[in-house]
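**Student:** show me how the following folds:
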Amino acid sequence: MNQDFTENENISIPSYFYISGFSGILYMRYYYIFLFFVYIITVLGNSCLMLVIITDRNLHTPKYIAVFNLSLTDICESTAVISQQLDTFLFGNQLIPYGLCLCNMFSVLLFFTMQSLTLTILSFDRLVAICLPLRYCMIVTHRSILVIIGASWKLALLLAIIGPIFISRLSFCKVIVTVNSFYCDHGPIYRSACNNNFPSTVIANLFPAIIIGFPVFFIIFSYTCIAVTLFRITTPQDRQRATKTCTAHLILVAIFYVPITFTYAFWSFINTNTRIINLSLTYVLPPMLNPIIYTFMTEEFMVSVKRLLKSRFIFPSRK
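**Tutor:** As a prediction, the model looks like this:
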């Protein structure tokens, strides 16, 4: 089908894409070693977080269903991004076949979008819990949160597949196209095309608004409402208790959105190599930090961890 499509539409597709990655940057072998440890911590941390949520029935709540989804997404997103970089470091494979490159683009877009949407879902959970506490159990149910997460996955799949589809309709003048990024990034690829790339340009400008802009707007709106509600709470103990429930999520939001917003806002003023490293850290650090933050910043999760450790290792059940 690709061959017929290429002949009929006079579209020339490259055999390979050359992922330049961190070529030309000094001492990058140490950065690759750093990425390896980041990936190990990410997989272990998020796997433990998911295991605790599955094991402890007290965490079988709508909020922790969303947290479980975030951990699953973190592992998948880190695998999609870091595996490509480690393959380059270990085996020197900077050439990636055309079809595999589009799959890599799809995977990164899918899981990055789901990270953003899941953080938005968690802000919705906090909004209802603090602003409408008496109606929380009616609004945020297991069924409703699963429906929202399912709809988010469908939206993420739709958004993620659009980029590769339009890339497949572009014609390239070279057999090997250089991609100035650390993975098969949509932007550098469509800008290398020979034919009209206007649809891809529209997508490149529209997607950040959908994937980052709308979630940030909703999160700011949510915490504005939360701040107003907290201001009306007269008891300092209640105000402190409500604030604690938002701390972990606010830290996750800051770690995820601030670096990437800064990078895109000052895109033209940042050196190419610096921009690539900044984006790389933006993709790999939040998934690693999420389980650490939830473990140490969420009291109910710490209680569950201590309970499980006590029951499994300190007082194991006797047969």
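**Student:** rest of the way, CA atoms for contacts and neighbours
**Tutor:** Noted.
**Student:** and the contacts of stretch 56-76?
**Tutor:** With contact meaning CA atoms under 8 Å, 6 or more residues apart in numbering, stretch 56-76 is reached by 42-43, 46-47, 49-50, 53-54, 111, 114-115, 118-119, 121-122, 125, 140-142, 145-146, 149, 287-288, 290-291, 301, 304, 308.
**Student:** again with stretch 163-176
**Tutor:** 10-18, 102-103, 105-106, 186, 189-190, 192-197, 199-200, 203.
**Student:** among the contacts of stretch 56-76, which ones are buried?
**Tutor:** 42-43, 46-47, 49-50, 53, 111, 114-115, 118-119, 121-122, 125, 140, 145-146, 149, 287-288, 290-291, 301, 304, 308 (16 or more other CA atoms under 10 Å).
**Student:** Q115: which element?
**Tutor:** helix 98-131 (DSSP states H and E).
**Student:** now that helix: buried residues?
**Tutor:** Buried, per 16+ other CA under 10 Å, within helix 98-131: 98, 101-102, 104-131.
**Student:** and stretch 41-49, how far out from the chain middle?
**Tutor:** 15 Å (CA atoms, centre = their mean, to the nearest Å).
**Student:** and the contacts of it?
**Tutor:** By CA under 8 Å, 6+ apart, the list of residues contacting stretch 41-49 from outside reads 68, 71-72, 74-75, 78, 287-292, 295.
**Student:** and the residue lying closest to M297 once chain neighbours are set aside, how many residues sit next to it?
**Tutor:** Distances taken as CA to CA, 6 or more residues apart in numbering place A248 nearest to M297, at 5.6 Å, with adjacent residues excluded. For A248, the count of nearby residues is 18 (other CA atoms under 10 Å).
**Student:** and the next helix or strand past the one helix or strand A248 maps to?
**Tutor:** Under the criterion of DSSP H and E, A248 resides in helix 236-265. Counting by DSSP H and E, the element after helix 236-265 in chain order, helix or strand, is helix 272-297.
**Student:** the structure of the following sequence is requested for comparison with the preceding one:
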Amino acid sequence: MEKGNQSSVSEFLLLGFSNWSGQQALLFALFLCLYLTGLLGNLLIMLAIASDHHLHTPMYFFLANLSFVDLCLCSTTVPKMLLNMQTQTQSISYSACLTQMYFCVMFANMDNFLLTVMAYDRYVAICYPLHYSTIMTQRLCASLVAVPWVIATLNPLLHTLLIARLNFCSDNVIRHFFCDINSLLPLSCSDTSLNQLMVLAVVGLIFVVPSGCILVSYTRIISAVMKVPSAQGKLKAFSTCGSHLALVVLFYGAITGVYLSPSSNHSTEKDSAASVIFMVVAPVLNPFIYSLRNNELKGALKKALSPSKIFSQ
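**Tutor:** Coordinates of the predicted model:
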């Protein structure tokens, strides 16, 4: 392929973890297990919530949406990565790369919004328990999901259209396991200053603002919990929210390391590891974090998977 502004690439090469040449079989098995675990876990959560009318509450409504988004988020990257490992190929077409980038950004944004909404839901439940049903109405819950979906759909469209106007010349090697914006922009032979500005502005708004809202919500939650006279009550409240907060810290910590840290701190290995955390590990952890200590959800799942229930259908 000749260099020059008139030439353009028709495909990219995803290096992924190809530098780990001796561990490809181990990596394949690891990511396959992670993907199947996340797929099965999130599907089971959605099945349990859909099949039990007792779980048709705001908290479980948001959880079902989070499970769906997590399932889609890891499905945008892991199957292609596994296919490349299995076939020993690294290519992805130009159009497929932009499509993957769009859906990665969309579902990552939606994951971010849902974590924020769930933090607000827990804040209302703990700080205003007597008014919870009047505040968290069906209309508000639907709006808290519908509006983020609109934003999450339009935001990656902006980035995709801005990247589609760029020229990509001779260099088509993406040193990542998926088509990430930060990995695509350095390959362009066009001026990418507008793209970089929009990435910083949008990432700042879409991730910094929600993370601030989560921080405020949990600060007030902790303050309210500390006023509970019963030690058992405090333990129960912290147990409910602690796992959610741990996932939030993991998710936002990884995103900050990739998109909001100084460029001098970036490296292929660090960015890949951080991306694996919020693109693969966090979606897999969600089913366990939100269900292992949730007796209502475990009971609904047992009921949905009971032989009598299955055969009656």
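**Student:** follow-up on the earlier one: quick one, the helix holding Q115 of the first structure and helix 272-297 angle?
**Tutor:** Helix 98-131 of the first structure and helix 272-297 are oriented at 40 degrees to each other (axes from the mean of the first three to the mean of the last three CA atoms, to 10 degrees).
**Student:** and helix 98-131 of the first structure against the second structure, how far off on average?
**Tutor:** Taken over the aligned residues, the distance from helix 98-131 of the first structure to the second structure averages 0.7 Å (mean CA distance after the TM-score superposition for the first structure).
**Student:** mind listing what's buried along the helix or strand just after that helix?
**Tutor:** Sequence order places helix 136-139 as the next helix or strand after helix 98-131 of the first structure, per DSSP H and E. By 16+ other CA under 10 Å, the buried positions in helix 136-139 of the first structure come out as 136, 139.
**Student:** what stretch of the second structure does helix 136-139 of the first structure fall on?
**Tutor:** Under TM-score structural alignment, the alignment places helix 136-139 of the first structure onto residues 132-135 of the second structure.
**Student:** please state the offset of that stretch from the chain centre?
**Tutor:** The answer for stretch 132-135 of the second structure is 28 Å, by CA atoms, centre = their mean.
**Student:** which one in the second structure is aligned with I277 of the first structure?
**Tutor:** Aligning on TM-score structural alignment places I277 of the first structure opposite A273 in the second structure.
**Student:** tell me how many other residues crowd that match.
**Tutor:** Neighbours of A273 of the second structure (other CA under 10 Å): 16.
**Student:** ok, now how distant is it from T87 of the second structure?
**Tutor:** 23 Å (CA to CA, to the nearest Å).
**Student:** ok, now P148 of the second structure?
**Tutor:** 37 Å.
**Student:** just want to know which of these two has more residues nearby.
**Tutor:** P148 (18 against 8).
**Student:** my guess is the more buried one meets A108, correct?
**Tutor:** No: counting by CA atoms under 8 Å, P148 of the second structure does not reach A108; the two are 11.5 Å apart.
**Student:** of all the residues in stretch 53-70 of the first structure, which ones are buried?
**Tutor:** Buried-residue list, stretch 53-70 of the first structure, by 16+ other CA under 10 Å: 53, 59, 62-70.
**Student:** tell me the counterpart of S71 of the first structure in the second structure.
**Tutor:** Taking TM-score structural alignment, S71 of the first structure has S67 as its aligned residue in the second structure.
**Student:** quick one: the one helix or strand its match maps to to the first structure mean distance?
**Tutor:** Per DSSP H and E, S67 of the second structure falls inside helix 58-75. On superposition with the first structure, the mean distance recorded for helix 58-75 of the second structure (mean CA distance after the TM-score superposition for the first structure) is 0.6 Å.
**Student:** so what's the gap between that helix and the chain middle?
**Tutor:** 9 Å.
**Student:** kindly report the same for stretch 290-302 of the first structure.
**Tutor:** For stretch 290-302 of the first structure, the distance to the chain centre is 19 Å (CA atoms, centre = their mean).
**Student:** do stretch 253-260 of the first structure as well
**Tutor:** 11 Å.
**Student:** can you tell me what part of the second structure it aligns to?
**Tutor:** The aligned range for stretch 253-260 of the first structure is 248-255, by TM-score structural alignment.
**Student:** try stretch 184-197 of the first structure
**Tutor:** Stretch 184-197 of the first structure covers residues 179-192 of the second structure once aligned (TM-score structural alignment).
**Student:** can you list the residues that contact the matching stretch?
**Tutor:** 5, 14, 97-98, 100-101, 163, 166-169, 171-176, 195-196, 259.
**Student:** only the buried subset of those residues, as a PyMOL command please.
**Tutor:** In PyMOL, a selection of the buried entries from the contacts of stretch 179-192 of the second structure looks like this (16+ other CA under 10 Å):
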select buried, resi 14+97+98+100+101+163+166+167+168+169+171+172+173+174+175+176+195+259
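**Student:** sorry, back to before: buried sites along the next helix or strand after the helix holding S67 of the second structure?
**Tutor:** Next in sequence after helix 58-75 of the second structure, counting helices and strands by DSSP H and E, comes helix 78-87. Of the residues in helix 78-87 of the second structure, 78, 80-82, 84-85 count as buried by neighbour count, 16+ other CA under 10 Å.
**Student:** same check on stretch 145-164 of the first structure?
**Tutor:** 145-146, 149, 152-153, 156-157, 159-161, 163-164.
**Student:** OK, contacts around S91 of the second structure?
**Tutor:** 11-14, 84.
**Student:** try it again at 6 Å.
**Tutor:** 12-13 (CA atoms under 6 Å, 6 or more residues apart in numbering).
**Student:** what do you get for F177 of the second structure?
**Tutor:** Contacts of F177 of the second structure (CA under 6 Å, 6+ apart): 14, 16.
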